[in-house]
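In: I'd like to go over a predicted model; first the sequence, then the structure.
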Amino acid sequence: LGLGFRVPPRVVAVRVTPWPVTSHARIVQLALRAAELMERYGALGSAQGSTGSLSAPGRAELEAGLHVDGRYLGLGYGRVTPGGLDAIARFTLDGGPPLDTGYSGKSGAAFLDLARDAAEGPLLFWATKSSAALPPAFEAGPSGLGRDRSVLRDLPRMRAFLEAG
């Protein structure tokens, strides 16, 4: 929601479902409702060292800071994309969080493109797929060692299937 930032962040929402489910207006409305709930239940609290409470951003600020990117949707909802497969491999090899082929792989591809294109400011990859604890195989050791890389064996087969279709 952009709480507590000196400069409001730019949020790039990667579309993994077709419009209008993930329209700009619908995402802004969801953010406004979440902000209202946070204010109602006191989740905003006070900023450390400030004299007042934090307040949630308004509609204009949310609209200005949100960019919905539909370039990674591919053939549609839940469909595998070559960029998603590449992101799965890259995240796995670099010790990143596990990605799936239909959803977080697409947002991972967008994240990698932003990083490669030297997007301004720090980048944060935030996948909202699940609140479940990460499996023990994800408990990274030094330099991301300890990851279960068995997913890499399936990627060539999935890519061949995509190219044949």
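Out: Yes, it's here.

In: When you work out contacts or count neighbours from here on, use the C-alpha atoms and nothing else.
Out: Will do.

In: which residues in the chain form helices?
Out: 24-40, 59-65, 82-93, 104-116, 151-164 (DSSP state H).

In: Would you mark the buried spots in the first one?
Out: Applying a neighbour-count criterion of 16 or more other Cα atoms under 10 Å, the buried positions in helix 24-40 are 24, 27-28, 31-32, 35-36, 39.

In: show me the contacts for residue 103.
Out: For residue 103, the contact set (Cα atoms under 8 Å, 6 or more residues apart in numbering) comprises 16, 78, 129.

In: Residue 104 is in contact with the last one, correct?
Out: This means residue 129. Yes: Residue 129 is in contact with residue 104 according to Cα atoms under 8 Å; the separation is 7.1 Å.

In: Which residue of those two possesses the greater neighbour count?
Out: For residue 129 versus residue 104, the count of surrounding residues by other Cα atoms under 10 Å is larger for residue 104: 23 against 10.

In: Just confirm that one contacts residue 126, I think it does.
Out: No: using Cα under 8 Å, residue 104 is not in contact with residue 126, being 9.3 Å away.

In: so how many other residues sit close to residue 109?
Out: Counted with other Cα under 10 Å, residue 109 comes out at 23.

In: And for it, nearest residue in space, chain neighbours not counted?
Out: residue 87 (5.0 Å; Cα to Cα, 6 or more residues apart in numbering).

In: what's near enough to touch the one you found?
Out: Residue 87 neighbours (Cα under 8 Å, 6+ apart): 99, 105-106, 108-109, 112.

In: Second structure follows, compare the two:
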Amino acid sequence: MTYRSSSASSLSRRAWLALVAAACTPAGERRTTDRSASSSAEGALPTTSAVAETPPPARVKKLDHPWIEALGALPRLSLGDLPTPIEEAQSLAKAIGVGELWLKRDDLSSRVFGGGKVRKLERLFGDARALGRTHVVTFGAVGSNHAAATAAFGVRNGFSVTVHLAGQPKGPVVRRNLALCIASGARIEASSGLADTFAKAVRDAGSGPEADRPYVIAPGGTCHVGNVGMVDAAFELAEQIQLGLAPAPDDIVVAMGTMGSTAGLAFGLAAAGIRARIIAVRCSSEASSSKAALRKLEDGFEHYLESIGAKVTSRAEVDVESRYLGRGYGRPTREGERAIALAKEHAGIELESTYTAKALAALMGRARDLEKRRVLFWASQPAPLAFDPGAVERSALPEALRPYLDD
């Protein structure tokens, strides 16, 4: 089977973005927010030892803000160890050459599978449960953090999960995430073109009895419902600033793939009163992330927020940084490898080459312009797992995907 990148398809960019925007239909009749099920459920998946050794997160005082009620009325399934810590990285700031550097440790967001995807999935699985759906379908590259997280959290919380995976360059993180999909018990399908596979799933989900329809989650969890998870993150950050756990940043550096995290933060930060510029470092092809595409996604998300009673008055400034992608999605760069080494040496965190290494590389490359700025780096990569990918059963995997498990 010949693979194309997840952005390559017969669909136009406009059609792809329209599908992403429409994929996650909000629950029409909301039920009580479900926080009874959590990632503490027993399962066969490994846990993150780094998280287990971390002290419980500080309790934060809830902000008094008109959006809180609107967001609180939306379904949410508790999956993560939130809020995630925020800490100063003085040694790393000195090594890079920025004035002040803080880390938002979303790598510690869960013992099951950490990283930024937890936040989107809390909203998405909450919505799926409110709709009475039991089968979740999602999409990604073979090493997708989103696909692995969806498989892990979905099965642990009683959903059946199907993940459609398309090819990408091999690597240790790719091997680990694919193995985690297998270990979760999710059904895995090989896809030669994610956009077409996604489009078919959206069409199929619109037919048949309501109770039998799958809940379709767009690649990266990027849709209006999922993006709300990053609005939650912005308010979490505002609460931590209010408590004096960190100062308000001038700039927030995030890795950008399917753009949902950037869009969610743009509205959440503005609403919460954090006047920071977002430096969104593009880590995927221009077909799936660009300034124009982000603007379109933000416009649609603004309409959604208004529809749920969250009145929008502004959005944060977003500076899309496109110079650090290298040869393409999932392909390591020399600057990224240096960023990985510096982060481990000076901050004790382990970045990955697809997203966060390129985001930190961009910060390093722009250090001269930021030497008098207070910067927050959003560490959205999953923490390392004590897990042997070689121990999984290959027979559960389509033959076309089995070579990705090789060393």
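Out: Perfect, thanks for sending it. Keep in mind it's a predicted model, so treat the numbers as computed, not measured.

In: Now do the helices in structure 2.
Out: Using DSSP H, helices in structure 2 cover 13-23, 49-52, 66-72, 90-96, 117-130, 145-156, 172-184, 194-205, 224-242, 260-272, 291-307, 334-347, 356-365.

In: and the ones you listed as JSON lines, adding distance to residue 315 of structure 2?
Out: Listed next are the helices of structure 2 as JSON lines, based on distance: least, Cα to Cα, whole Å:
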{"stretch": "helix 13-23", "distance to residue 315 of structure 2": "18"}
{"stretch": "helix 49-52", "distance to residue 315 of structure 2": "33"}
{"stretch": "helix 66-72", "distance to residue 315 of structure 2": "14"}
{"stretch": "helix 90-96", "distance to residue 315 of structure 2": "28"}
{"stretch": "helix 117-130", "distance to residue 315 of structure 2": "19"}
{"stretch": "helix 145-156", "distance to residue 315 of structure 2": "26"}
{"stretch": "helix 172-184", "distance to residue 315 of structure 2": "34"}
{"stretch": "helix 194-205", "distance to residue 315 of structure 2": "29"}
{"stretch": "helix 224-242", "distance to residue 315 of structure 2": "11"}
{"stretch": "helix 260-272", "distance to residue 315 of structure 2": "5"}
{"stretch": "helix 291-307", "distance to residue 315 of structure 2": "9"}
{"stretch": "helix 334-347", "distance to residue 315 of structure 2": "29"}
{"stretch": "helix 356-365", "distance to residue 315 of structure 2": "22"}
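
In: Figure out which of those helices is closest to residue 385 of structure 2.
Out: helix 49-52 (6.9 Å; Cα to Cα).

In: now the closest one: which residue numbers in structure 1?
Out: Across structure 1, nothing matches helix 49-52 of structure 2 (TM-score structural alignment).

In: Mind listing what's buried along that helix?
Out: For helix 49-52 of structure 2, by 16+ other Cα under 10 Å, it's residue 51.

In: helices or strands next to that helix in the packing?
Out: When contacts are defined as 3 or more Cα pairs under 8 Å, 6 or more residues apart in numbering; DSSP states H and E, helix 49-52 of structure 2 packs onto no helix or strand at all.

In: on that earlier part again, okay if I get the helices of structure 1 as a markdown table plus distance to residue 9 of structure 1?
Out: Shown next, in a markdown table, are the helices of structure 1 (distance: least, Cα to Cα, whole Å):
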| stretch | distance to residue 9 of structure 1 |
| --- | --- |
| helix 24-40 | 14 |
| helix 59-65 | 6 |
| helix 82-93 | 24 |
| helix 104-116 | 15 |
| helix 151-164 | 33 |
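
In: Can you say which of the ones you listed is nearest to residue 5 of structure 1?
Out: Taking those one by one with Cα to Cα, helix 59-65 is closest: 12.4 Å.

In: Quick check: buried residues in the closest one?
Out: Buried, per 16+ other Cα under 10 Å, within helix 59-65 of structure 1: 62-63, 65.
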